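Student: pasting the structure only:
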């Protein structure tokens, strides 16, 4: 690249260039608001001064054990203060944090530990049994640190050589933590959730974590000192980067070990929670709670949801309950959410049903994402902006992953043509808002017609007795594939196969209506995503 006058003798130096990293957010919060409550967990209260000191202790103790640039520290933890400390302490010594899904089985955990070459494992006592089994299967032999959370009252043995508090006590609270050598350095490793049955190691870098964390603050319109309730698992895309976001505005983390309605309502009422995130299952838990478990909200609470588009009926019920729902969209590969349904004031005057339809769209890119489009995957050209022409949702920018760990073929395939291929099928509306129609593998092709499982599910959700619905393709000799619906009913309600079939025929073209309806518990990941690959296997036997 040819130099211009603006390049000559105007070079990068430590005074005008520092690698982007989210680690400095905590340092600043502790300097500016040292006494502000950073963490609430049961009866525990920790200030930003304490939070920062403990993160540095952890970094120092890890460094003393030889953890440095590119070394993996795995953690199997609930939403606890230790998990927040790991998000800072591990990368502060240039290590890479690998947060493990707490609902995985031993074989998958063992695979993850081996694939990541885990040097140290921190494990909550609640999950010691599965971790013990995983370590017996794993090739690696990491140092195991037990975490004994005082809020956990169940059974669980210690399987490590040292307890977490004892371990960080060996560290220095004034430890001079290390900036990354390069902002492109890995900060965390996340394994895909397994909805496809094929987990991959997604690598995040410091630059992307910094940008998505600040992007959350802007997107969620967070003012100073928000109160954030941890209903989203911190292991999932590093809690959508909110462990770092909250430090930007010196907010308060309210930790929650388990997502239960009484605990959520108590936390919202007692701590005046302003924001929370979660999959639609969290909304269902709040809405379907018995009246004696609910409490009046202190104000309108901002709820950010992703995963499948929330059914119109659920969105309307959340608004009535006092929650303002904003629909986000993203994947593990883009640090969590990178698309937001930015709301227009004029839409607030539309009839409720039309508002719900607007809210069900995924929306437009975060300010931190440089490119979002719906493209024809064969030609890599944009589809018509008509809200009907189907294409693949694609992204590009600094909040797209570094790539898949030790998986060059998958990395190259996902970045083909200079775009990240999400695998999600959608349309582009005339106003530039995208809307998902399905995963590419979830489109049902029946008699040559494409059927969106999301459209069928949305219709089923509108039935007053339906609590959860999932629709997949069932092999069919005549049609090739035919829709098969799996249904969970709301407590105290009833519905028959014929009743639901008639309901669908009233609202859908006949070829889209499920020919099979199964009443059964729908398998989900710990983040509330429906595991359709399991349902497809179940449908074969229907």
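Tutor: Perfect, I can see it now. As the structure is a computational prediction, the values presented were derived from the model and not from experiment.

Student: contacts, neighbours, all on C-alpha from now
Tutor: Fine.

Student: residue 285: neighbouring residues, count only.
Tutor: 15 (other CA atoms under 10 Å).

Student: want to compare, so here's the second one:
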């Protein structure tokens, strides 16, 4: 191998301040404020703030936190809904080298306390609505945590935990605070905890480089134009809002904050604010489709929604398109900063019948622009499966938009990265056109009489029944087959359907061995991001039959 000393491209061409700096999403807000100072950055009810005002507030908050002893490597936790303060923290906290831990607002006190302890959080910012659960969590903390109240006039609940408020941070701070880029783009920017359905949640650590690249990847994947108007229906605590706080800022768009995600509020915002883009789990889209406001609604301007977290049934894609809302299907995990796969639309699909086009669009898709590599492979040999839409394997991802690892958990990190790839735990097939289609979680696949049954395929069929509002499928133990599919169904209002009707519907569209053998009518337990809690459903099914 030739010595690099003889390579002219490696001699006298060193990186320095003039040609190299750490990648970080922080400059996005400085650019938006300097180039478009008067454009609306945030809309929240009757409140509108420009980019100049928002940037100044971020600098003030960063300055105030630093004055109070918060700095590089410190964890700043936030228990906030989708309000302007949560958006500002995505810039203010990393401006001082600290790490933002946006926490799930629906968690119990014990879980919140675990996260505060595990991350050694130095600060906790709390909205009044969640003050009581925060108070109980703080009582379980093993160290002192500085509490800062966020007083939102839109909240009807206001419980104070501290004499220090967010407004005071803004008032005390320096509007000209000179923040710095991270010393190293590998430096942590955010901490997100997994759902913890099988034990304590794991702390997923993001770095500046990944946040920067995934933000730009989202712009390309969802085709965010300059000055997009983005409605916050996706929780900012979920994978840092899939990195959209940074992505929308990068295009100097407008963040339309929404404290509560209710269909009537969503439709009102879509009309009032001329929204161009939003994100949400399929459950959010399903709620919209079945809301009274959906009747006769057809958007007067193009709207794009990116959905993920679970595979959207083709019927949901069809329904949204009838309202003039284009659906982009994305796939990702907390460990991959949110979206890492987009179902890029092919022009050849445009002329297909709506049902067939929806089927193509309901696949997970191809790797996002910032993702290094994606494959579906045998989990043992790590050899890619055939691209025949039949062979099933595990989804593997690697690249700059994969987490640093799990905080204080080297064993779990090593296991997740074994073989030089991130192991997602999701099972998929690879289509001849290179698009992947997730069939199930490894732990959710049903093996009945030696045959693999995808719960997602059965759920998609159930959603096509006109009287079904929600549906999920889990395994039911069976003495003869080992296990069989069981459907848990929520019906639409005033619907009268029997279990036999639902099974017959499935048998008309699926191989009979894939059809549910039992049907349970019940509300579906979900996480705060709209994912069905399959572990809870399995327990419910076992107790019911």
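Tutor: Structure received. This is a predicted model, so every value here is computed, not measured.

Student: name the nearest residue to residue 159 of the second structure, sequence neighbours excluded.
Tutor: Nearest in space to residue 159 of the second structure, with sequence neighbours left out and distances taken as CA to CA, 6 or more residues apart in numbering, is residue 128 at 4.8 Å.

Student: is residue 173 of the second structure in contact with residue 60, as I believe?
Tutor: Yes - assessed by CA atoms under 8 Å, residue 173 of the second structure is found in contact with residue 60 at 3.8 Å.

Student: strands of the stretch 101-250 of the second structure, start to end?
Tutor: Assigned by DSSP state E, counting those that start in this stretch, the strands in the stretch 101-250 of the second structure fall at 123-127, 146-150, 188-193, 203-207, 229-231.

Student: including distance to residue 43 of the second structure and mean neighbour count, could these go into TSV?
Tutor: Supplementary listing: the strands of the stretch 101-250 of the second structure in TSV, determined by distance: least, CA to CA, whole Å; neighbours: other CA atoms under 10 Å:
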stretch	distance to residue 43 of the second structure	mean neighbour count
strand 123-127	19	25
strand 146-150	17	22
strand 188-193	24	26
strand 203-207	28	26
strand 229-231	9	26
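
Student: now those strands as CSV including distance to residue 269 of the second structure?
Tutor: Output for those, formatted as CSV (distance: least, CA to CA, whole Å):
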stretch, distance to residue 269 of the second structure
strand 123-127, 23
strand 146-150, 24
strand 188-193, 28
strand 203-207, 31
strand 229-231, 8
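
Student: and of the ones you listed, who's closest to residue 326 of the second structure?
Tutor: strand 229-231 (14.3 Å; CA to CA).

Student: so where is that closest one in the first structure?
Tutor: Under TM-score structural alignment, strand 229-231 of the second structure corresponds to residues 227-229 of the first structure.

Student: give the contact list for the spatially closest residue to residue 225 of the first structure that is not a sequence neighbour.
Tutor: If the residues on either side of it in the chain are set aside, residue 225 of the first structure comes closest to residue 251, at 3.9 Å by CA to CA, 6+ apart. Residues in contact with residue 251 of the first structure (CA atoms under 8 Å, 6 or more residues apart in numbering) are 37-38, 224-228.

Student: now list the buried members of the residues you listed.
Tutor: 37-38, 225-228 (16 or more other CA atoms under 10 Å).

Student: stretch 311-330 of the first structure corresponds to what range in the second structure?
Tutor: Going by TM-score structural alignment: stretch 311-330 of the first structure matches residues 313-332.

Student: gap between the two ends of that stretch?
Tutor: 17 Å (CA to CA, to the nearest Å).

Student: with stretch 13-31 of the first structure instead?
Tutor: Stretch 13-31 of the first structure has an end-to-end distance of 25 Å (criterion: CA to CA).

Student: what are the ranges of the strands in the stretch 301-450 of the first structure?
Tutor: 301-305, 323-331, 336-340, 364-365, 371-375, 391-396, 403-404, 420-428, 434-439, 444-446, 449-451.

Student: got TSV for those strands, with mean neighbour count and distance to residue 291 of the first structure too?
Tutor: Listed next are the strands of the stretch 301-450 of the first structure as TSV, based on neighbours: other CA atoms under 10 Å; distance: least, CA to CA, whole Å:
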stretch	mean neighbour count	distance to residue 291 of the first structure
strand 301-305	21	19
strand 323-331	23	17
strand 336-340	25	32
strand 364-365	24	37
strand 371-375	23	42
strand 391-396	24	41
strand 403-404	21	46
strand 420-428	22	38
strand 434-439	23	34
strand 444-446	21	39
strand 449-451	16	38
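
Student: let me have those in CSV, extended by distance to residue 532 of the first structure.
Tutor: Converted to CSV, the strands of the stretch 301-450 of the first structure look like this (distance: least, CA to CA, whole Å):
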stretch, distance to residue 532 of the first structure
strand 301-305, 19
strand 323-331, 16
strand 336-340, 20
strand 364-365, 26
strand 371-375, 23
strand 391-396, 19
strand 403-404, 23
strand 420-428, 14
strand 434-439, 10
strand 444-446, 12
strand 449-451, 15
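
Student: among these, which is nearest residue 119 of the first structure?
Tutor: strand 403-404 (19.5 Å).

Student: in the second structure, what range does the closest one match?
Tutor: The alignment of strand 403-404 of the first structure onto the second structure (TM-score structural alignment) covers residues 405-406.

Student: and the matching stretch against the first structure, how far off on average?
Tutor: Compared with the first structure after the fit, stretch 405-406 of the second structure shows a mean deviation of 0.5 Å (mean CA distance after the TM-score superposition for the first structure).

Student: show residues contacting that stretch.
Tutor: Residues contacting stretch 405-406 of the second structure (CA under 8 Å, 6+ apart): 202-205, 335, 412-413.

Student: with stretch 319-327 of the second structure instead?
Tutor: Counting by CA under 8 Å, 6+ apart, 285, 289, 294, 296-307, 317 sit against stretch 319-327 of the second structure.

Student: out of these, who's nearest residue 112 of the second structure?
Tutor: residue 307 (27.0 Å).

Student: residue 539 of the second structure pairs with which position in the first structure?
Tutor: With TM-score structural alignment as the criterion, residue 539 of the second structure matches residue 537.

Student: buried residues in the helix or strand containing that match?
Tutor: Element membership of residue 537 of the first structure, judged by DSSP states H and E, is helix 532-540. Applying a neighbour-count criterion of 16+ other CA under 10 Å, one finds 532-536, 539 buried in helix 532-540 of the first structure.

Student: now swap in stretch 208-222 of the second structure and tell me
Tutor: 208-222.

Student: what of stretch 407-417 of the second structure?
Tutor: Within stretch 407-417 of the second structure, the residues scored as buried using 16+ other CA under 10 Å are 407, 413, 416-417.
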